[in-house]
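Novice: I'll drop the sequence and a predicted model, then ask my questions.
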Amino acid sequence: MRIIAGKAGRIAIKVPRAVARPTTDYVRQAIFSMLGDTVFDARVLDLFCGSGAIGLEALSRGASSCVFVDEHRNSTSTVQENLEKARLEGGRVVKSDSLQFLKRDPATYDLIFADPPYWKHYGDTDHVKNLLALPALPERLEKGGHFVAEISTAQSTPESPVLQLLDRREYGSSTILVFKHP
């Protein structure tokens, strides 16, 4: 895995063992192509961050800050290592459950990314559906801000009572959803 573009472009990053399915370079490139200039100077929140690849890419492309959130110690220590290796400033790593973090964090963000474990079988937790139903999500997202989530292509698109779905794109077994705060 590597950072694709920006000031830390081409730097290889470490992926923790706990991350079974890191977002591929191809999918990350597609996400940042969709977002375009909205990344520059943005305040970013990377939920279920894993290796931190999405947030690292945002910082490399000019985001002013990024809070990386994951409940696994292996992930948070890996993100810290990746931040240091890439020499990117503005990153802060938090070990926490992502939904609980949203409920207690008072900050607002221009971009919120979520790449949770996929819903695969009946009875699995649908993290993206739960995030979209959480009143704290639109409260943490600036008006006009974007929420970007990765789900399995087998899943239907969850709905939001507040956020507007702008785009749904499929890349192999991954689907990218882009929502906007009206």
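Specialist: Received the coordinates, thanks.
Novice: going by C-alpha atoms from here, please, whenever you check contacts or count neighbours.
Specialist: Fine.
Novice: same for the longest strand that the chain contains, what does it pack against?
Specialist: Assignment by DSSP state E gives strand 141-152 as the longest strand of the chain. Applying 3 or more Cα pairs under 8 Å, 6 or more residues apart in numbering; DSSP states H and E, we find strand 141-152 packed against strand 109-114, strand 174-180.
Novice: switch those over to TSV; also include mean neighbour count and distance to residue 48.
Specialist: Output for these, formatted as TSV (neighbours: other Cα atoms under 10 Å; distance: least, Cα to Cα, whole Å):
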stretch	mean neighbour count	distance to residue 48
strand 109-114	22	6
strand 174-180	21	15
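Novice: also this one, for the comparison:
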Amino acid sequence: MTRIVAGIAGGRRLKVPPKGTRPTSERVREALFSSLEAMMDLDGAQVLDLYAGSGALGFEALSRGAGHATFVESDKRAAEVLKGNARELGFANTTVANRTAEAYVTAEGGAFDVVFADPPYAVGDDELAKVLRGIAPRLTGDAVLVVERASRSVEPAWPDGVEPLRAKRYGDTAVYWAQVRADG
């Protein structure tokens, strides 16, 4: 069962697509959002949840005060589950883009304060680097990027203007943090 950890929707359940997704565990989300909220105020933040799956990261951000979340998911069934989760939770401040992360970052507009990228572990480092380079021009001046990977993965190749902050391992999951450089 996947639930929202805290905020206005805390404790509410999320439906998960029947296959092909790996929702971020509650333990990891709780730690991730504790760190994120220590770094920045989520109130009104524009959030991008790439490789969204059930939308656990984006919905957690909305529950904690984010202003809008854009969910990008290539699987049509998962995108429908995302739309259903938004309705069930009462979050009208969402957009669901049913396309690949690479297609989204090269074709869409908008600026983001927080970007979550939780690609399937099978997504290669080069493909992820291309997606991160594609989204870099649309990051606000103090945007935070959070990438979740398998713990055996190497740190993502951050785009120019983005500086790594830290990495933390939780069992078989690694979370990498980066932020737009002040001079970037």
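Specialist: Good, I have the coordinates. These numbers come from a predicted model, not from an experiment.
Novice: TM between them?
Specialist: Superposed pair, TM-score by TM-score structural alignment, normalised by the length of structure 1: 0.91. Supporting alignment: 176 aligned residues with a Cα RMSD of 1.3 Å.
Novice: would you check the span in structure 2 matched by the longest strand of structure 1?
Specialist: Strand 141-152 of structure 1 corresponds to residues 139-150 of structure 2 when matched by TM-score structural alignment.
Novice: compared with structure 1, how much does the matching stretch deviate?
Specialist: For stretch 139-150 of structure 2, the mean deviation from structure 1 after alignment is 0.7 Å (mean Cα distance after the TM-score superposition for structure 1).
Novice: tell me the buried residues in that stretch?
Specialist: 139, 140, 142, 143, 144, 145, 146, 147, 148, 149, 150 (16 or more other Cα atoms under 10 Å).
Novice: what is the most widely separated pair among those?
Specialist: 140 and 150 (27.3 Å; Cα to Cα).
Novice: residues contacting residue 148 of structure 2?
Specialist: Residues in contact with residue 148 of structure 2 (Cα atoms under 8 Å, 6 or more residues apart in numbering) are 116, 117, 118, 119, 173, 174, 175, 176.
Novice: would you map the helices across structure 1?
Specialist: Under the criterion DSSP state H, structure 1 contains helices at 25-35, 53-60, 73-86, 98-104, 127-133, 136-140.
Novice: any idea which of those helices is most buried?
Specialist: helix 53-60 (a mean of 27; mean count of other Cα atoms under 10 Å).
Novice: who touches that helix?
Specialist: 2-9, 13, 23, 28, 39, 44-46, 49, 65-68, 83, 88-91, 113.
Novice: buried subset of the residues you listed, written for PyMOL?
Specialist: In PyMOL, this line selects whichever of the contacts of helix 53-60 of structure 1 come out buried by 16+ other Cα under 10 Å:
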select buried, resi 2+3+4+7+8+13+23+28+39+44+45+46+49+65+66+67+68+83+88+91+113
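Novice: what's residue 54 of structure 1 aligned with over in structure 2?
Specialist: Using TM-score structural alignment, residue 54 of structure 1 pairs with residue 57 in structure 2.
Novice: same check, this time on residue 90 of structure 1
Specialist: Under TM-score structural alignment, residue 90 of structure 1 pairs with residue 93 in structure 2.
Novice: list the residues that contact the nearest residue to its match once chain neighbours are set aside.
Specialist: Nearest residue to residue 93 of structure 2 in three dimensions, chain neighbours excluded: residue 68, at 5.0 Å (Cα to Cα, 6 or more residues apart in numbering). Counting by Cα under 8 Å, 6+ apart, residue 68 of structure 2 touches 44, 45, 46, 47, 62, 93, 94.
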